[in-house]
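Q: Pasting the sequence and the predicted coordinates here, then a few questions.
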Amino acid sequence: MTEAMTWVQTIVLGLVQGLTEFLPISSSGHMRIVSEVFFGTDAGVSFTAVTQLGTEAAVVLYFARDIVTIVRGWFRGLFHPEHRGDLDYRMGWYVIIGTIPVGILGFLFKDEIRTVARNLWLIATMLIVFALVIAAAERYGRKRRDIEHLTLKDGIVMGSAQALALIPGVSRSGGTISAGLFLGLTREAAARYSFLLAIPAVVASGLFSLPDAFEPAGGGLVASGPQLVVATIIAFVVGYASIAWLLRFVVNHSMYWFVGYRIGLGVIVLALLATGVVSAT
């Protein structure tokens, strides 16, 4: 069963998307939790994917200079072999290759992502389980290698970790940053590559989901065209601020702050489910 989205829901969900997209706490998990707890229904995977276009636009703007440099370096390396050792050329390939796992798995399991993966029991469990993964990465990662030392192996491993974020509750940035820490990257280097790596996958997902956002196959909230635009703009503005904050934060603070938050939220959601306050589906 579907119902029309209100403007209050539009604004709240746009804010949630912008605030949580880049933090290692799972934006898709938060969108699902907030829509169920406060509105009694599911905003839907398509609405989430479309509003992510706003946060990815924020990434493109924030890293515009880096992106232009990488694209130029990649094309220069294609036609001039002597430049293929440059970081920009290699980074272009790392982003392309790192995007393949999430593209393949997202296509193969698109139906499950829209249905069973949005069960709140699963989301709450993933919040807690991957909090422990993040804690382990923070504890055992050496954090010695900066972005200049990124390798193809790093790109493949972090790209595979990004694919885990297809499950709400895991977190795209949490998975990729944790993988980077396990590989010995600094928090800042892992976060920067994580943001760049997300651009192709999220943009493709958002465009692919755009038609379904108006008529969710599984029911839930249905947004109008103006509401989708407003939610996406809100996500863009708030997301831009979130990027700047997180990159400053990870330089001087550990990931344990997010670990505690994830575990606390996961426990609260499990308690709400166990007492019947909210529905899992």
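A: Thanks, I have the structure now.
Q: from here on, contacts and neighbour counts on C-alpha atoms
A: Fine.
Q: Skip the chain neighbours and tell me the closest residue to Val16.
A: With sequence-adjacent residues excluded and distances taken as Cα to Cα, 6 or more residues apart in numbering, Val16 is closest to Met31, at 6.6 Å.
Q: Please identify which helix or strand holds the one you found.
A: helix 27-39 (DSSP states H and E).
Q: Below is an additional structure, to be compared with the one above:
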Amino acid sequence: MSTIEIIILALIQGLTEFLPISSSAHLILPSQLLGWADQGLAFDVAVHVGTLLAVMLYFRKDVGAMFFAWSNSIVKKEHNGESALAWWIIFATIPAGLFGLFGKDFIEEHLRSAAVIAITTIVFGLLLGYVDIKGKQTKDIKSLGFKGAMYIGLAQAVALIPGTSRSGITMTMGLMLGLTRDAAARFSFLLSIPAIAMAGSYLTFKLVLEANGVDWQAIAFGSIVAFISAYACIHYFLILLDKLGMMPFVIYRLLLGAFLIWFVM
């Protein structure tokens, strides 16, 4: 991979991992429009590491509080809001793990086309716009409850279908359940931590099984670019969310989906 390919693909991954606009819809564009070769497993691992470090660093206080509270809930049987949130996130991650385990081959074979990505980009973009307008937006994260967390976890499993957007559909479900925009986004970001970790671990396992050499310089550079772009994305998205709402992202998804439909016709 050239330096410009590394920068562009790492930026795409870092930004689209957390914006509700679908990373798969964007990652298909360089290969389809520019004829770039697949970036390979090693680079996928690199950008997953970068985005995982970004979200963990940004929410380090929340992650630390949840970890210690969760540990106390096991060792000392002490429970509070942070331990409950940690358990919600753990259980809400299970549907995506199971769907990925049993549905991965089917998705890879039948659902990774530009046509599918175009349709899901538009459909789930419209759904996001609808709930952003109609949602009550009165609840904070701790009002979500176990059942609400599992609904968002099931939505995250659907995001394995390319073009859906993991962050987009989890925020959509959060808004549908009455969360504020900020609460829906924060829960989506916290829920991404085990999801990205699982995906990264799976890709790392596959990479270890491969006999091909690894360009460690490209991996390091890709990780750094993905980390910086993802961290900045989370920071400014949360700042601008209440001012802009979801509608700019909805409009962008509709335009992107229309472009993809035009491209594949």
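A: On my side now, so go ahead. Being a predicted model, the structure only gives us computed values, none of them experimental.
Q: Structural similarity score between the chains, please.
A: Scored against TM-score structural alignment, normalised by the length of structure 2, the superposed chains reach a TM-score of 0.92; 263 aligned residues with a Cα RMSD of 2.1 Å.
Q: Tell me the counterpart residues of the helix holding Met31 of structure 1 in structure 2, please.
A: Helix 27-39 of structure 1 lines up with residues 23-35 of structure 2 when matched by TM-score structural alignment.
Q: next one: stretch 51-61 of structure 1
A: Taking TM-score structural alignment, stretch 51-61 of structure 1 hits residues 47-57 over in structure 2.
Q: buried stuff in that stretch?
A: Neighbour counts over stretch 47-57 of structure 2 (16 or more other Cα atoms under 10 Å) mark Val47, His48, Val49, Gly50, Thr51, Leu52, Leu53, Ala54, Val55, Met56 as buried.
Q: mean shift of that stretch relative to structure 1?
A: Superposing on structure 1 and averaging over aligned pairs (mean Cα distance after the TM-score superposition for structure 1), stretch 47-57 of structure 2 comes out at 1.0 Å.
Q: residues making contact with that stretch?
A: Contacts with stretch 47-57 of structure 2, where a contact means Cα atoms under 8 Å, 6 or more residues apart in numbering, come from 10, 13-14, 17, 63, 189-190, 193, 196-197, 199-200, 222-228, 230-231, 234.
Q: Now do the helices in structure 1.
A: Along structure 1, counting by DSSP state H, helices occupy 7-20, 27-39, 45-62, 64-79, 87-108, 110-114, 120-140, 152-163, 172-182, 187-213, 225-252, 256-274.
Q: will you turn these into CSV that also has distance to Asp146 of structure 1?
A: What follows is these, written out as CSV (distance: least, Cα to Cα, whole Å):
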stretch, distance to Asp146 of structure 1
helix 7-20, 25
helix 27-39, 26
helix 45-62, 19
helix 64-79, 15
helix 87-108, 12
helix 110-114, 34
helix 120-140, 16
helix 152-163, 12
helix 172-182, 10
helix 187-213, 5
helix 225-252, 12
helix 256-274, 21
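Q: deepest of those, which one?
A: Each of the helices of structure 1 was scored by mean neighbour count; the highest is helix 172-182, a mean of 28, by mean count of other Cα atoms under 10 Å.
Q: Give me the helices and strands touching that one, please.
A: On a contact count with 3 or more Cα pairs under 8 Å, 6 or more residues apart in numbering; DSSP states H and E, helix 172-182 of structure 1 meets helix 120-140, helix 152-163, helix 187-213.
Q: Please work out which residues of structure 2 line up with that helix.
A: The aligned range for helix 172-182 of structure 1 is 166-176, by TM-score structural alignment.
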